[in-house]
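Engineer: dropping a prediction and its sequence here:
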Amino acid sequence: MEEGPMDLPVIQYAKKICEQELRKALAAGKEGGIEIYYQPFVHVSTGKVIGAEALTRWVHPLLGDISPRIFVPLAESNGLVTDLDRYVLTVACQQARRWQDTYGPIRIATNISPHSLQHADFVAVILNVLQETRLPPECLEIELTENIAIRQEHTLSILARLKGLGIKIAIDDFGTGYSSLNYLRVFPVDTLKIDQVFVRDVENSQQEVPITSAIIRLAHELNLQIVAEGVESEEQKNYLLRKDCHVMQGFLFSKPLPADQFERFLQASVQSGSRIGRC
């Protein structure tokens, strides 16, 4: 249904209400309905859980589940996204440190908005979080999407400083944008994450197979870690293994889980003899 002129005030009002509610939620944290879920990275050949991606969920007491596709752009447009990134980073690092104390090294990956990277104190924010949580820098991975402005000298300087501290840099959804290869030329990258669109049809599509294979070969040639996103079937897993991609993420292994359920996932992994790997 197309939006008419009378719909615009309603939409603007709804956005204003959501903005106000998001401010309240960020101030209240978990009590405001902002929760962090964790989806594991699994080294399939060994069965080891080597890390997890921290994903934000917002469950409003009246509005219910609000999609990240709604509240993240809203946060970016009204200046709240840096507060959101800081909150997710803090909670995820705290949780990762607790798991490390019990199960050993585990890498935690968080998505960072391009807007946050433009803040002059962004590196200081990350350093403070790492110091407060006692999480080793090498156990934190920053995930970037192709929305980032790669030509800005400030952004490149920030990423170089993070890399110098030992923090890992990952390109999320690799292959979906026009500037994928330029990322590898410009950024100090550690990890490529193959977008699920190149994983979904690898056992059927003649078009996706050579692209997926090429991304994996490229990562190996550049000595980068490769992670396949959105793995949902044994056929996809086996294909990726044959192509020498061993770290995977997807519903075949686990959906995103709240912290307590993720810890049970870790416990089961350890009890089965699959120890957590190093960061």
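Structural biologist: Sure, I can see it. Residues are numbered from 1 along each chain as shown.
Engineer: only C-alpha atoms from now on, for both contacts and neighbour counts.
Structural biologist: Will do.
Engineer: and the strands in the chain?
Structural biologist: For the chain, the strands defined by DSSP state E cover 34-43, 48-60, 64-66, 107-111, 140-144, 168-174, 191-194, 225-228, 247-248, 257-258.
Engineer: turn these into JSON lines, columns for mean neighbour count and distance to residue 84.
Structural biologist: Output for these, formatted as JSON lines (neighbours: other C-alpha atoms under 10 Å; distance: least, C-alpha to C-alpha, whole Å):
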{"stretch": "strand 34-43", "mean neighbour count": "23", "distance to residue 84": "9"}
{"stretch": "strand 48-60", "mean neighbour count": "21", "distance to residue 84": "9"}
{"stretch": "strand 64-66", "mean neighbour count": "12", "distance to residue 84": "15"}
{"stretch": "strand 107-111", "mean neighbour count": "25", "distance to residue 84": "11"}
{"stretch": "strand 140-144", "mean neighbour count": "22", "distance to residue 84": "15"}
{"stretch": "strand 168-174", "mean neighbour count": "23", "distance to residue 84": "19"}
{"stretch": "strand 191-194", "mean neighbour count": "23", "distance to residue 84": "23"}
{"stretch": "strand 225-228", "mean neighbour count": "23", "distance to residue 84": "25"}
{"stretch": "strand 247-248", "mean neighbour count": "24", "distance to residue 84": "27"}
{"stretch": "strand 257-258", "mean neighbour count": "17", "distance to residue 84": "18"}
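Engineer: want to throw those into CSV with distance to residue 235?
Structural biologist: Formatted as CSV, the strands of the chain follow (distance: least, C-alpha to C-alpha, whole Å):
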stretch, distance to residue 235
strand 34-43, 16
strand 48-60, 20
strand 64-66, 32
strand 107-111, 26
strand 140-144, 27
strand 168-174, 21
strand 191-194, 16
strand 225-228, 13
strand 247-248, 13
strand 257-258, 24
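Engineer: out of the ones you listed, nearest to residue 12?
Structural biologist: strand 64-66 (16.9 Å; C-alpha to C-alpha).
Engineer: need the contact partners of the closest one.
Structural biologist: Residues outside strand 64-66 that contact it (C-alpha atoms under 8 Å, 6 or more residues apart in numbering): 57-60.
Engineer: one more time with 6 Å, if that's ok
Structural biologist: Residues external to strand 64-66 that are found in contact with it (C-alpha atoms under 6 Å, 6 or more residues apart in numbering): 58-59.
Engineer: now it, how far from the chain's geometric center?
Structural biologist: Relative to the mean C-alpha coordinate of its chain, strand 64-66 is positioned 20 Å out (C-alpha atoms, centre = their mean, to the nearest Å).
Engineer: try stretch 250-268
Structural biologist: That offset, for stretch 250-268, works out to 15 Å (C-alpha atoms, centre = their mean).
Engineer: again, but for stretch 152-169
Structural biologist: On the basis of C-alpha atoms, centre = their mean, stretch 152-169 sits 17 Å off its chain's mean C-alpha point.
Engineer: same deal with stretch 71-79?
Structural biologist: Its chain's C-alpha centre and that of stretch 71-79 lie 17 Å apart, by C-alpha atoms, centre = their mean.
Engineer: now swap in stretch 249-262 and tell me
Structural biologist: How far stretch 249-262 lies from its chain's middle: 13 Å, per C-alpha atoms, centre = their mean.
Engineer: here's the one I want to compare it with:
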Amino acid sequence: MTAKDVRLLDELERTLRQGGLRLAYQPKVDARDGSLVRVEALMRWTHSELGAISPVRFVPLAEKHGLIDDMTQWALRTALRQWREWKSAGLDTSVAVNISAVSLEQLDFPDLVERMCRALDVPTDRLVLELTEGATQPLINLMDTLTRFRIKGVGLALDDFGTGYSGLIQLRKLPFNEIKIDRQFVTELPTSRDDQVIVRSVIELAHGLGLQVTAEGVETVEQLAALRELNCDLIQGYLLAHPLDASELVPWASRHKRRWKLLTRPLQDELQRVGA
């Protein structure tokens, strides 16, 4: 462990103890009508000297040195409390929280999450836990824990689908109800026949297994149009919104309803042109 890592770990522990982390929320919308379906809670850490520090940097440190459980519980409580505030403001959505496979090793973790939801008066079916495909190797050994989440009504999403080598096996064995197509397959989707074949196959496979599909990293109207034509369920990316502060979501939702018509007009015009 380098001196830089030691310092960063000390700073992270202090920041977590003092409430210095925050969550940003990125919307996911229905690809058909643009309605808000879910927001993903994304952990953010802005250091006073080092500036913004990526979760890719600090989450592995937390996993290795015993901070991940406290961090995960903080993220869950914060996101659930925020869901209740949005609900009171008239915005009914669900919230997704990224979970480390390390947290799932705690046998009572499903019960803890259920108690959190009950204490904050949040229905369990309004919560989705997202896990990366890279974590699915150990997840096979945690089948009972994952199944208990599904029994309790908590959704499970497989993030970054397509970046690991064993994704298809995991879809068959693990109780997910959503997969997220990694952005690397979305970037060139409008012009890349290979990506179109891959994404179409993934969507058809997922639907055949009764799974919902979210496309990450959608940044252009051309990508959006291509995903709609391929019957993708949910869309997430900068075209719709950058990660937002909690207070920004309700105003964004109001603006988005008007903007969605503009984003999808090119496809509607093309369908009219060909007489569809």
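Structural biologist: That came through fine. Keep in mind that this is a model prediction, so the values were computed, not measured.
Engineer: tm score of chain vs chain?
Structural biologist: TM-score for the superposed pair, counting by TM-score structural alignment, normalised by the length of structure 2: 0.89. Supporting figures: 261 aligned residues with a C-alpha RMSD of 1.9 Å.
Engineer: before we move on, the earlier item: and the strands of structure 1: which comes nearest residue 181 of structure 1?
Structural biologist: Of all these, it is strand 168-174 that lies closest to residue 181 of structure 1, at 9.2 Å by C-alpha to C-alpha.
Engineer: quick one: that closest one to strand 140-144, angle?
Structural biologist: On the basis of axes from the mean of the first three to the mean of the last three C-alpha atoms, to 10 degrees, strand 168-174 of structure 1 is oriented at 30 degrees to strand 140-144.
Engineer: mean distance, strand 168-174 of structure 1 to its aligned residues in structure 2?
Structural biologist: Taking mean C-alpha distance after the TM-score superposition for structure 1, the mean distance separating strand 168-174 of structure 1 from the aligned residues in structure 2 is 0.7 Å.
Engineer: mind checking the longest helix of structure 2?
Structural biologist: helix 249-273 (DSSP state H).
Engineer: pull the distance from that helix to the chain's centre.
Structural biologist: The answer for helix 249-273 of structure 2 is 22 Å, by C-alpha atoms, centre = their mean.
Engineer: check stretch 93-113 of structure 2 too.
Structural biologist: 13 Å.
Engineer: contacting residues around residue 41 of structure 2?
Structural biologist: 23-25, 96-97.
Engineer: please pull up the equivalent of it in structure 1.
Structural biologist: Structural correspondence for residue 41 of structure 2 with respect to structure 1 (TM-score structural alignment): residue 54.
Engineer: related to what we said a few turns ago, and which of the contacts of residue 41 of structure 2 is nearest to residue 225 of structure 2?
Structural biologist: For those, the nearest to residue 225 of structure 2 is residue 25 (23.8 Å; C-alpha to C-alpha).
Engineer: could you check how far the closest one is from residue 208 of structure 2?
Structural biologist: To residue 208 of structure 2, residue 25 of structure 2 is 30 Å away according to C-alpha to C-alpha, to the nearest Å.
Engineer: find the nearest non-adjacent residue to the residue in structure 1 that residue 160 of structure 2 lines up against, please.
Structural biologist: Residue pairing (TM-score structural alignment): residue 160 of structure 2 is matched to residue 173 of structure 1. Setting aside the residues directly before and after it, residue 173 of structure 1 is nearest to residue 195 in space (C-alpha to C-alpha, 6 or more residues apart in numbering), at 4.1 Å.
Engineer: could you do residue 22 of structure 2 as well?
Structural biologist: Take residue 22 of structure 2 and drop its neighbours on the chain: the residue closest to it by C-alpha to C-alpha, 6+ apart is residue 44, 5.3 Å away.
Engineer: same question, residue 117 of structure 1
Structural biologist: Excluding its sequence neighbours, the residue lying closest to residue 117 of structure 1 (C-alpha to C-alpha, 6+ apart) is residue 155, at 6.2 Å.
Engineer: ok, the residue nearest the centre of structure 2 - contacts?
Structural biologist: In structure 2, the C-alpha nearest the mean C-alpha coordinate belongs to residue 40, at 4.5 Å (C-alpha atoms, centre = their mean). Residue 40 of structure 2 makes contact with 25-26, 95-96, according to C-alpha under 6 Å, 6+ apart.
Engineer: 8 Å instead?
Structural biologist: Applying C-alpha under 8 Å, 6+ apart to residue 40 of structure 2 gives the contacts 25-28, 95-97.
Engineer: go on, residue 246 of structure 1?
Structural biologist: Counted by C-alpha under 8 Å, 6+ apart, residue 246 of structure 1 has contacts 43-45, 226-227, 240.
Engineer: same list (those) but as TSV, adding distance to residue 77 of structure 1.
Structural biologist: Shown next, in TSV, are these (distance: C-alpha to C-alpha, whole Å):
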residue	distance to residue 77 of structure 1
43	37
44	39
45	42
226	32
227	30
240	38
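Engineer: just tell me what residue 216 of structure 1 corresponds to in structure 2.
Structural biologist: Structural alignment (TM-score structural alignment) places residue 216 of structure 1 against residue 203 in structure 2.
Engineer: nope, residue 245 of structure 1 is what I was after
Structural biologist: Matched by TM-score structural alignment, residue 245 of structure 1 corresponds to residue 232 in structure 2.
Engineer: how about the helices in structure 1?
Structural biologist: Using DSSP H, helices in structure 1 cover 7-28, 68-77, 81-103, 114-117, 122-133, 153-165, 180-186, 208-221, 234-242, 259-271.
Engineer: those helices: which one's closest to residue 145 of structure 1?
Structural biologist: Closest of the helices of structure 1 to residue 145 of structure 1 is helix 114-117, at 8.3 Å (criterion: C-alpha to C-alpha).
Engineer: give me the stretch of structure 2 that that closest one matches.
Structural biologist: Under TM-score structural alignment, helix 114-117 of structure 1 corresponds to residues 101-104 of structure 2.
Engineer: which parts of the matching stretch are buried?
Structural biologist: Buried residues in stretch 101-104 of structure 2, counted by 16 or more other C-alpha atoms under 10 Å: 101, 103-104.
Engineer: can you redo those as TSV with distance to residue 273 of structure 2?
Structural biologist: Shown next, in TSV, are the buried residues of stretch 101-104 of structure 2 (distance: C-alpha to C-alpha, whole Å):
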residue	distance to residue 273 of structure 2
101	49
103	52
104	52
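Engineer: could you count how many residues lie near the residue nearest to residue 117 of structure 1?
Structural biologist: With neighbours defined by other C-alpha atoms under 10 Å, the count for residue 155 of structure 1 comes to 20.
Engineer: which residues does it contact?
Structural biologist: Residue 155 of structure 1 makes contact with 117-118, 149, according to C-alpha under 8 Å, 6+ apart.
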